[in-house]
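Asker: Provided below for reference: sequence and predicted model.
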Amino acid sequence: MQESVAGSQYTSFRLAEHLDVAGIAASIGSVGDAYDNALMESTIGLYETELIKPRRPWKSLSQVELATAEWVDWYNHRRLHGEIGHVPPAEYEANHYKESTKPQVTTTT
């Protein structure tokens, strides 16, 4: 029997409460909606292609954990992403918040 992505562990009240306290909005799409997981599947594919497959065989779990932490840091702070203007995600996000928090000029009459 195949377990649904929208299974009880994702829809439980307790999880919803934890997400709410952390300020995280839950994202649970409809069953069979291919777009729900597209971003995550794309990222996992890059992770496998750029890190896991080229360095195998892995000798230990701790080796994979350390390499994963290094890859995530590189992915977010140094890897250039064409979809966001050939800048790393951390730079793109910083620029977004810098632009969105600029004081707005208002006029009074």
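Answerer: Received it, and whenever you're ready, just let me know what you need. Numbering: from 1, shown residues only.
Asker: contacts, neighbours, all on C-alpha from now
Answerer: Noted.
Asker: can you tell me the closest non-neighbouring residue to Arg78?
Answerer: Closest residue to Arg78 apart from its sequence neighbours, by C-alpha to C-alpha, 6 or more residues apart in numbering: Pro88 at 5.5 Å.
Asker: run a quick neighbour tally on that neighbour.
Answerer: Using other C-alpha atoms under 10 Å, the number of residues around Pro88 comes to 18.
Asker: pretty sure it contacts Gly82?
Answerer: No: contact criterion C-alpha atoms under 8 Å: Pro88 and Gly82 do not qualify, at 9.1 Å.
Asker: this is the comparison structure:
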Amino acid sequence: MADEGLVPSIGSIGDAFDNATAETVMGLFKNEAVARDYPFRTGPLAAKADVDDVVVEWVHSYNNARLHSTLGYRTPVEFEELYYDEIAGTLPDVAASKLAA
């Protein structure tokens, strides 16, 4: 990290401020993808391939279908597309009005 001029971010002992986002996402994953009664589970997680399938399906859904309140109730993919359209100056009027919402 030092070679790139970066400073590590480490919280004090006993707090999770620098890990809060990761812990939130992992909590969602455990409750949604791994829980026995969740739709991503079609059976027991008996083999590594079963776990791989659940992870891939959940991550795809999280990024492409799940609406995130902090992104203006857009998916991460949609938000990123709008962001890059905005900074590139190629944003159509309809998309620009969505960003303002």
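Answerer: Nice, I can see it. Given the structure is predicted, the values throughout are model-derived calculations rather than measurements.
Asker: could you get me the TM-score between them?
Answerer: Laid over one another, the chains give 0.68 as their TM-score (TM-score structural alignment, normalised by the length of structure 2), with 83 aligned residues with a C-alpha RMSD of 2.5 Å.
Asker: distance of the residue nearest to Arg78 of structure 1 from Glu48 of structure 1?
Answerer: 19 Å (C-alpha to C-alpha, to the nearest Å).
Asker: do the same with Glu41 of structure 1
Answerer: On the measure of C-alpha to C-alpha, Glu41 of structure 1 and Glu48 of structure 1 end up 10 Å apart.
Asker: please apply the same query to Pro57 of structure 1.
Answerer: Distance from Pro57 of structure 1 to Glu48 of structure 1, by C-alpha to C-alpha: 13 Å.
Asker: residues of stretch 71-88 of structure 2 that come out buried?
Answerer: Arg74, Thr75, Pro76, Phe79, Leu82 (16 or more other C-alpha atoms under 10 Å).
Asker: any idea which of those residues is closest to Ser61 of structure 2?
Answerer: Lowest distance from Ser61 of structure 2 to the buried residues of stretch 71-88 of structure 2 (C-alpha to C-alpha) belongs to Thr75, with 9.3 Å.
Asker: which part of structure 2 lines up with the longest helix seen in structure 1?
Answerer: For structure 1, the longest helix by residue count, based on DSSP state H, is helix 61-77. The aligned range for helix 61-77 of structure 1 in structure 2 is 48-64, by TM-score structural alignment.
Asker: with stretch 36-49 of structure 1 instead?
Answerer: Against structure 2, stretch 36-49 of structure 1 falls on residues 18-31 (TM-score structural alignment).
Asker: report the distance from that stretch to the chain centre.
Answerer: Remark: stretch 18-31 of structure 2 is offset 10 Å from the chain centroid, using C-alpha atoms, centre = their mean, to the nearest Å.
Asker: stretch 13-32 of structure 1 now?
Answerer: With C-alpha atoms, centre = their mean, you get 15 Å for stretch 13-32 of structure 1.
Asker: end-to-end on it?
Answerer: Note: stretch 13-32 of structure 1 ends 23 Å apart using C-alpha to C-alpha.
Asker: which residues touch Ser61 of structure 2?
Answerer: Neighbour list for Ser61 of structure 2: empty [criterion: C-alpha atoms under 8 Å, 6 or more residues apart in numbering].
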